[in-house]
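Engineer: Just to be clear, the model below is a prediction. Sequence and coordinates:
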Amino acid sequence: MERGDEAMSLLDFGLIHVYMGEGKGKTTSALGLVVRMTGCGGKTAFIQFMKGWLYSEVRGLSFLPGVKLIQTGRPDYIYPGQIDPVDFAEAEKGLQAARQVLLSGCYDLVILDEINVALSFGLVPLAEVLELLKRKPLHVEVVLTGRNPPTELIEIADLVTDMAEVKHPYRKGILARKGIDC
């Protein structure tokens, strides 16, 4: 059997996680799972929505065996009300990549980074994401990150973590720092 077959997978069953909230740490937590999966010899697909530039995590993931990174999005921030047609096209690329890697069954862990934001901005259809999650192979663990996930995602998830901001250095004027925030 090939590595992607369920009989050869690392996990007996995979759960659905949602990492949400206004606080820092959603992508960072997902990256921690990548490190754990890599340490067990597992394979991860990490798909970033709305992140079309070179974050430090992109460089870091390149050092980990068994990790496939796919980035989609423009190389700048997107704000509600300022969405460009290219943003829809990039989000569709991310959704197509998610379909391909998730349904292949070749990965133990699939992370859909910032998909919750893409959903809240209307860049990807909720019905398609829900259908994709319904069709995921039994053994694949899936993590959806980002602020403002729709209620329907929270309802189908097995694990939901809400990152609440209690205190943040940004409030003191300390901007994103290399190696910590970006």
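Structural biologist: Nice, thanks for sending it over.

Engineer: from here on, contacts and neighbour counts on C-alpha atoms
Structural biologist: Fine.

Engineer: what's V129 in contact with, if anything?
Structural biologist: V129 sits next to L95 when contact means CA atoms under 8 Å, 6 or more residues apart in numbering.

Engineer: how about the strand or helix carrying it: buried residues?
Structural biologist: V129 is part of helix 126-134, with elements assigned from DSSP states H and E. Across helix 126-134, burial judged by 16 or more other CA atoms under 10 Å covers 126, 129, 132-133.

Engineer: Could I get those in a markdown table, plus columns for distance to R171?
Structural biologist: As requested, the buried residues of helix 126-134 are exported to a markdown table (distance: CA to CA, whole Å):
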| residue | distance to R171 |
| --- | --- |
| L126 | 33 |
| V129 | 34 |
| L132 | 38 |
| L133 | 37 |
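
Engineer: try this one side by side with the last:
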Amino acid sequence: MSDRQQRHQQAMQKLKSHVDEKVATATEQRGLLLVFTGNGKGKTTAAWGTVTRALGYGYRVGVIQFIKGLWECGERERLIEDPQLEVHVMATGFTWDTQNRDSDTAACFEVWREAERLLADPEIYLVVLDEITYMLKFGYLDIDTVKRAIADRPPEQSVIVTGRNAHRELVEMADTVTEMQDTRHAFDAGIQARRGIDY
């Protein structure tokens, strides 16, 4: 065996030992709270990827879409016919387009009621609260209301929260937090969002 191969084998054995140890200590089984936040692209896409994964195993999934609900969404279009998927969309679109706090708040409450129902249903394996961070930032929803609904959910249910500037209290209670970092974005260079790539 060459020196290079021997060094590689030793390094991989050390890595395997470390991974095996971490796997052995992970014994708790329960639903998770995941937060996908940050200024980078891909938060909603990551959530839909997890939705696809859960549906692939036959689990029931609920998705609540705030903000971008009226936009085309390729993932939603592909998956909407799955009988295990339930999607509710806030009917106003971008709040900076509507510029009407009263109607936006009413639309938010309407879709939030569906979120509360899903968060209380033990048959729902995964709930996605897409772009809910904006609802908290603009004051359409109260952080304590959202935290309580998430905390009181069935123990096997997982929740994904997406959006920029996730509320610090949601970050604190989360099991997994992923922050998307914006290194470069084509839109900043005047390139239009591309169907099938960006939405």
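Structural biologist: Nice, thanks for sending it over. Computed from a predicted structure; not experimentally measured.

Engineer: re the thing from before, which of the buried residues of helix 126-134 of structure 1 sit farthest apart?
Structural biologist: Across the buried residues of helix 126-134 of structure 1, the longest distance by CA to CA is 10.7 Å; it joins L126 and L133.

Engineer: picking that back up, for the buried residues of helix 126-134 of structure 1, which one is nearest I115 of structure 1?
Structural biologist: Proximity of the buried residues of helix 126-134 of structure 1 to I115 of structure 1 (CA to CA) peaks at V129, which lies at 9.2 Å.

Engineer: so the lengthiest helix in structure 1 matches what in structure 2?
Structural biologist: Using DSSP state H to define each element, structure 1 has its longest helix at helix 85-104. The alignment of helix 85-104 of structure 1 onto structure 2 (TM-score structural alignment) spans residues 102-121.

Engineer: burial measure for the aligned residue in structure 2 for K51 of structure 1, as a count.
Structural biologist: Under the alignment (TM-score structural alignment), K51 of structure 1 maps onto K68 of structure 2. K68 of structure 2: 19 surrounding residues under other CA atoms under 10 Å.

Engineer: got it, and T38 of structure 1?
Structural biologist: T38 of structure 1 has 18 neighbours, counted by other CA under 10 Å.

Engineer: Distance check, it against F46 of structure 1.
Structural biologist: Distance, T38 of structure 1 to F46 of structure 1, by CA to CA, to the nearest Å: 12 Å.

Engineer: Which elements pack onto the longest helix of structure 1?
Structural biologist: With contacts defined as 3 or more CA pairs under 8 Å, 6 or more residues apart in numbering; DSSP states H and E, helix 85-104 of structure 1 has these neighbours: strand 44-48, strand 67-71, strand 109-113.

Engineer: can you put these in TSV and add distance to G146 of structure 1 and mean neighbour count?
Structural biologist: What follows is these, written out as TSV (distance: least, CA to CA, whole Å; neighbours: other CA atoms under 10 Å):
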stretch	distance to G146 of structure 1	mean neighbour count
strand 44-48	11	25
strand 67-71	15	18
strand 109-113	7	26
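
Engineer: what's the neighbour count on Q96 of structure 1?
Structural biologist: For Q96 of structure 1, using other CA under 10 Å, the count is 12.

Engineer: now the helices and strands packed on helix 85-104 of structure 1 in CSV, with distance to S29 of structure 1?
Structural biologist: Converted to CSV, those look like this (distance: least, CA to CA, whole Å):
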stretch, distance to S29 of structure 1
strand 44-48, 13
strand 67-71, 16
strand 109-113, 11
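
Engineer: one step back: between T38 and F46 of structure 1, what contacts are shared?
Structural biologist: V67.

Engineer: Around the alignment partner in structure 2 of M37 of structure 1, count how many other residues there are.
Structural biologist: Under the alignment (TM-score structural alignment), M37 of structure 1 maps onto A54 of structure 2. Around A54 of structure 2 sit 17 other residues, with neighbours defined as other CA under 10 Å.

Engineer: any idea which element A54 of structure 2 lies in?
Structural biologist: helix 43-56.

Engineer: Check structure 2 for its longest helix and report it.
Structural biologist: Structure 2, longest helix under DSSP H: helix 3-25.

Engineer: chain center to that one: distance?
Structural biologist: 32 Å (CA atoms, centre = their mean, to the nearest Å).

Engineer: go on, stretch 68-87 of structure 2?
Structural biologist: 14 Å.

Engineer: in structure 1, what residues pair with stretch 8-16 of structure 2?
Structural biologist: Going by TM-score structural alignment, stretch 8-16 of structure 2 sits over no part of structure 1.

Engineer: Per the alignment, G31 of structure 2 pairs with which residue of structure 1?
Structural biologist: That one, G31 of structure 2, aligns with G14 by TM-score structural alignment.

Engineer: which one is its match nearest to, not counting chain neighbours?
Structural biologist: E141 (4.0 Å; CA to CA, 6 or more residues apart in numbering).

Engineer: So R171 of structure 1: helix, strand or coil?
Structural biologist: Three-state call for R171 of structure 1 (DSSP: H, G, I helix; E, B strand; the rest coil): helix.

Engineer: correct me, but R135 of structure 1 touches L103?
Structural biologist: Yes: counting by CA atoms under 8 Å, R135 of structure 1 does reach L103; the two are 7.2 Å apart.
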